[in-house]
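Novice: I need the structure of the sequence given here:
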Amino acid sequence: MPDRQAAAEALRRLTVDVADWPEPGVTFKDITPVLADHDAFSAVIAALAAAGRDEHGAVAVDKVVGMEARGFILAAPVALALGVGFVPVRKAGKLPRETHAVSYTLEYGEATLELHRDAIAPGERVLLVDDVLATGGTVAATRRLVESCGGVATAVSVLMELGFLDPRATTGDLPVETLLTI
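Specialist: Coordinates of the predicted model:
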């Protein structure tokens, strides 16, 4: 069983707050020090991957989806840890083949995400992985993309949740596993 406490402590210790970035009034959570520390990064990946396992520790998903951009950094090793495939969800215009697209509102603007139409087969169980759960808009949009392929979003696993923004009001009934709530 992964040590969620160690992962949360590493996040508290190593994450750097950057005020007014990318725009005034936003405090950016810089996780690059976590990624640069092998022990912290390993603990975080193991803890994130736990959301893709059942109560007996067996893998319970077929794919892991990571949202651009920091979700890629986390979701790919989570997929490897679970022994399943990784699927990127990209910003509009970044994927070369036919896609599904969803536009949504995020904490400081609007965005459109895309997913290759053939990235997830009907019925595949999918774990969504990202770095920060803020308003929940990215997760809700990604879930809609997974469902547009016929997949089933089973849970979302994130490093940090910004509880003061009430993101679970947007994520609906999707189980959310977070390592640290701020």
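
Novice: CA only for contacts and neighbour counts going forward, please
Specialist: Will do.

Novice: mind listing the helices for this structure?
Specialist: Using DSSP state H, the helices of the chain run over residues 4-14, 32-36, 38-49, 70-82, 137-148, 168-171.

Novice: any idea how far Ala141 is from Leu133?
Specialist: Using CA to CA, to the nearest Å, Ala141 is found at 13 Å from Leu133.

Novice: And these two? Which one has more around it.
Specialist: Leu133 (26 against 23; other CA atoms under 10 Å).

Novice: Leaving out chain neighbours, which residue sits closest to the more buried one?
Specialist: Closest residue to Leu133 in three dimensions, ignoring its sequence neighbours and counting by CA to CA, 6 or more residues apart in numbering: Glu161, at 4.6 Å.

Novice: For the comparison step, fold the sequence that follows:
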Amino acid sequence: MAEAQLDIGVDKTLLLVDDDEPFLRRLAKAMEKRGFDVETADSVAGGKAVATARPPAFAVVDLRLEDGNGLDIVETLREKRPDSRIVVLTGYGAIATAVAAVKIGATDYLSKPADATDITNALLATDDELPPPPENPMSADRVRWEHIQRVYELCDRNVSETARRLNMHRRTLQRILAKRSPK
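Specialist: Next up, the predicted model:
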């Protein structure tokens, strides 16, 4: 398999942190096939423990975990190993969150569902080259929906406050929130 011959470097350690157990197992197996020495964690506490005890050269961290925010793990990794390459994953692709992740020290930011190839490309991309664009980027409708959801969450799920901040009629917002997310 050509993918197994990737030039990862001498230190192949990779920390994967995600609370979606089936996704974590699949990704760990795929990354091992690509030559990484994988260690997994399913919580902020577990991720920080590994980052402190054995700081990896690479990390893939989910943003929203059951016990907190994945950015806490990114901060710990940056303190313990400033040269590590970190990709933040999330099911909630919002520009503000991506900016926060990169400011805190993430190398890249990918929206779920990201496959092992996208993740590997992001981890191994050099600073002067951009990884290739995703095969299936979010539609404009999906980006709009994600933004509305983010503002709604930031307003503690208060429809009236969210509508005011988005400069939108409250009933229009309620109809949007009642629908399923666009593809």
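
Novice: Any idea what the TM-score comes out to?
Specialist: Overlay of the two chains. TM-score (TM-score structural alignment, normalised by the length of structure 1): 0.41; 104 aligned residues with a CA RMSD of 3.9 Å.

Novice: Strands of structure 2, residue ranges please.
Specialist: With DSSP state E as the criterion, structure 2 has strands at 13-17, 37-41, 58-62, 64-65, 68-69, 85-90, 108-111.

Novice: hey, which of those strands is tucked in deepest?
Specialist: Mean neighbour count (mean count of other CA atoms under 10 Å) peaks for strand 58-62 among the strands of structure 2, with a mean of 28.

Novice: follow-up on the earlier one: with distance to Ala49 of structure 2 added, can I get the strands of structure 2 in a markdown table?
Specialist: What follows is the strands of structure 2, written out as a markdown table (distance: least, CA to CA, whole Å):
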| stretch | distance to Ala49 of structure 2 |
| --- | --- |
| strand 13-17 | 11 |
| strand 37-41 | 9 |
| strand 58-62 | 13 |
| strand 64-65 | 15 |
| strand 68-69 | 14 |
| strand 85-90 | 16 |
| strand 108-111 | 22 |
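
Novice: The ones you listed: which one's closest to Glu153 of structure 2?
Specialist: strand 64-65 (12.9 Å; CA to CA).

Novice: helices or strands up against the closest one?
Specialist: Using 3 or more CA pairs under 8 Å, 6 or more residues apart in numbering; DSSP states H and E, no helix or strand is in contact with strand 64-65 of structure 2.

Novice: okay, now Glu153 of structure 2: neighbour count?
Specialist: 13.

Novice: If you could redo that for Thr117 of structure 2, that was the one I meant.
Specialist: For Thr117 of structure 2, using other CA under 10 Å, the count is 13.

Novice: Ok, Arg165 of structure 2 next?
Specialist: Neighbours of Arg165 of structure 2 (other CA under 10 Å): 12.

Novice: So it versus Val159 of structure 2, what's the distance?
Specialist: Counting by CA to CA - Arg165 of structure 2 and Val159 of structure 2 are separated by 10 Å.
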